[in-house]
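Enquirer: Here is a sequence with its predicted model. Questions after.
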Amino acid sequence: MRLHHLLIALLFVVLLGVPGFTHGIRNRRSCLRNGGVCVPLGCPGHMRQIGICHGHAVKCCKKKK
């Protein structure tokens, strides 16, 4: 039983580092606070999507590292 608890804790820690899993960027203010910009329709090639700004048409994009 202790092994199950350890595995669940490990899974939680691994998923915590996944981008977008904990952020929940859903408006312009949170997008800007996380270093992104709002772009209509989709992110250009040098950027990646980190959330949405308003509705599903406007994406929150951030420069790729």
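Expert: All right, it came through fine.
Enquirer: C-alpha from now on. contacts and neighbour counts both.
Expert: Fine.
Enquirer: give the contact list for the residue sitting nearest the centre point of the chain.
Expert: Central residue of the chain (CA atoms, centre = their mean): G20, 2.3 Å from the mean position. For G20, the contact set (CA atoms under 8 Å, 6 or more residues apart in numbering) comprises 50-51.
Enquirer: Next one: it from C31, what distance?
Expert: 12 Å (CA to CA, to the nearest Å).
Enquirer: take a look at this one as well, against the first:
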Amino acid sequence: MRLLFLLFLLLGCLIQTASGVFGDIRNPVTCVRSGAICLPGFCPRRYKHIGVCGVSAIKCCKKP
């Protein structure tokens, strides 16, 4: 039973640390701190969409 508890704890830690990778950026300050830029519309070809800058129309884009 202890082993099962430890496995769930480890899984929870992995999921929590991976949440920042999938676009937790929701404001311009966080976007700029992560080394990205805010652009209206879509991200250019070489940039990756990592979040939004306040509203969903302005995307946070970063070079991979």
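Expert: Now that the structure is in, tell me what you want to look at. Worth saying up front: this structure is predicted, and the values here are computed from it rather than measured.
Enquirer: quick one: TM-score?
Expert: With the length set by TM-score structural alignment, normalised by the length of the second structure, the two chains reach a TM-score of 0.77; 62 aligned residues with a CA RMSD of 1.8 Å.
Enquirer: related to what we said a few turns ago, can you list residues touching both of G20 and C31 of the first structure?
Expert: Common neighbours of G20 of the first structure and C31, using CA under 8 Å, 6+ apart, are G51.
Enquirer: how about the biggest strand by length in the second structure: buried residues?
Expert: The longest strand of the second structure (DSSP state E) is strand 55-62. Burial within strand 55-62 of the second structure, assessed by neighbour count using 16 or more other CA atoms under 10 Å, is assigned to 58-62.
Enquirer: for stretch 12-28 of the second structure, same thing?
Expert: For stretch 12-28 of the second structure, by 16+ other CA under 10 Å, it's 25-28.
Enquirer: now swap in stretch 30-42 of the second structure and tell me
Expert: For stretch 30-42 of the second structure, the neighbour count (16+ other CA under 10 Å) marks 30-32, 36-39 as buried.
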